[in-house]
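Colleague: sequence below, structure please.
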Amino acid sequence: MLTIALEHIEMYAYHGFYPEETVMGNWFIVDVAVSFEEHQPVTHLYETVNYEGLFHIVQQVMTRPRPLLEEVVQDMSLAMHEKYAMIRKSIVTLRKLHPPLGGQVQHSMVTLEKQY
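Modeller: Take a look at the predicted model:
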């Protein structure tokens, strides 16, 4: 299995269950990793998953506000697999920095691991 990953993608977005979260927004950190079977040495970009393509998927999904972080990671995972059908496993982690919980919390986190 060959794994391609992007770690610690920082983006400002408007995801959240409460109305004020969709107005004020927040900083998020995204990690994505995808794995696929390598049947030969990879010597061309079309034989692998382009991490620039993964970044654009993350960027696009993050621009669409969702009430639940679970929806965001599901959307990312689905979009990555649709673009790169060779993916057999994906792990998407989304952290919301300093969520508005009334106390000091570094981040909330949702991780989705899927096998295809």
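Colleague: when you work out contacts or count neighbours from here on, use the C-alpha atoms and nothing else.
Modeller: Fine.
Colleague: show me the contacts for the closest residue to V92 other than its chain neighbours.
Modeller: Spatial nearest neighbour of V92, chain neighbours left out: V32 (4.5 Å); criterion: C-alpha to C-alpha, 6 or more residues apart in numbering. Applying C-alpha atoms under 8 Å, 6 or more residues apart in numbering to V32 gives the contacts A5, L6, E7, S90, I91, V92, T93.
Colleague: and for Y84?
Modeller: Residues near Y84 by C-alpha under 8 Å, 6+ apart: V49.
Colleague: how much space between the residue nearest to V92 and M1?
Modeller: The gap separating V32 from M1 is 16 Å, by C-alpha to C-alpha, to the nearest Å.
Colleague: grab the nearest non-local neighbour of V105.
Modeller: Leaving aside its sequence neighbours, V105 sits nearest to H98 (C-alpha to C-alpha, 6+ apart; 5.4 Å).
Colleague: what of F55?
Modeller: L6 is the one closest to F55 (C-alpha to C-alpha, 6+ apart), at 7.6 Å.
Colleague: sequence B follows; please return its structure for comparison with A:
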Amino acid sequence: MSRVVLQGLEFHARHGVYDTEGVLGARFVVDAELHYAFAGLTDHLSEAVNYAEVYAAIQEEVTVPRHQLIEVLTDRIARRVLRDQPRLAAVTVRVHKPFAPLPGVFRDVYAELRLNRDDL
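Modeller: Alright, predicted model coming up:
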């Protein structure tokens, strides 16, 4: 299956368990892999997945509602993108929280979910 990848979409949002996360917010980074058959596609946007629309949906899901868990946010993004884009066979979403409040040194924390259309 072919895919289009939106990688490193960065947003400021207020997700997290702690009150300070809701007040100050933090940087969240989203990757979305859009799986659909585009081999042989003509050069018309109407036949493809419009990834500008996908970006807008991800932006809204990340910046408008507040969730305690990035796992829930990841699920909401994946389901929204699949619902909004009927050409997609599957989507893989990763939500990174590089400044998660952990008591040690780390590079990244992220949740990843792959959903197929049949999973809706």
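Colleague: would you pull the TM-score for this pair?
Modeller: Once superposed, chain against chain, the TM-score is 0.91 (TM-score structural alignment, normalised by the length of structure 1); 116 aligned residues with a C-alpha RMSD of 1.4 Å.
Colleague: thinking again about what came up before, can you check which part of structure 2 whichever strand or helix holds the residue nearest to F55 of structure 1 sits on?
Modeller: Per DSSP states H and E: L6 of structure 1 is located in strand 2-13. Mapping strand 2-13 of structure 1 onto structure 2 (TM-score structural alignment) gives residues 2-13.
Colleague: still on that earlier bit, would you confirm that the residue nearest to F55 of structure 1 contacts A33?
Modeller: Yes - at 6.5 Å, L6 of structure 1 counts as touching A33 under the criterion of C-alpha atoms under 8 Å.
Colleague: if you count surrounding residues, which of these two has more?
Modeller: For L6 of structure 1 versus A33, the count of surrounding residues by other C-alpha atoms under 10 Å is larger for A33: 18 against 15.
Colleague: which of the three states applies to that one?
Modeller: Applying DSSP: H, G, I helix; E, B strand; the rest coil to A33 of structure 1 yields a three-state assignment of strand.
Colleague: could you find the closest non-adjacent residue to the counterpart of it in structure 2?
Modeller: Taking TM-score structural alignment for the superposition, A33 of structure 1 sits opposite E33 in structure 2. In space, and not counting its chain neighbours, E33 of structure 2 is closest to V5: 4.5 Å by C-alpha to C-alpha, 6+ apart.
Colleague: quick one: contacts for that neighbour?
Modeller: D31, A32, E33, L34.
Colleague: now do M1 of structure 2
Modeller: H35, Y36, A37.
Colleague: Q104 of structure 1 too?
Modeller: Taking C-alpha under 8 Å, 6+ apart as the test, what Q104 of structure 1 contacts is H98.
Colleague: now do the SS call for it.
Modeller: coil.
Colleague: where exactly do the strands run in structure 2?
Modeller: 3-13, 26-35, 90-96, 110-116 (DSSP state E).
Colleague: would you mind giving these as JSON lines with distance to E60 of structure 2 added?
Modeller: Below are these laid out as JSON lines (distance: least, C-alpha to C-alpha, whole Å):
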{"stretch": "strand 3-13", "distance to E60 of structure 2": "10"}
{"stretch": "strand 26-35", "distance to E60 of structure 2": "12"}
{"stretch": "strand 90-96", "distance to E60 of structure 2": "14"}
{"stretch": "strand 110-116", "distance to E60 of structure 2": "18"}
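Colleague: which of these sits most buried?
Modeller: Highest mean neighbour count of the strands of structure 2: strand 90-96, a mean of 24 (counted as mean count of other C-alpha atoms under 10 Å).
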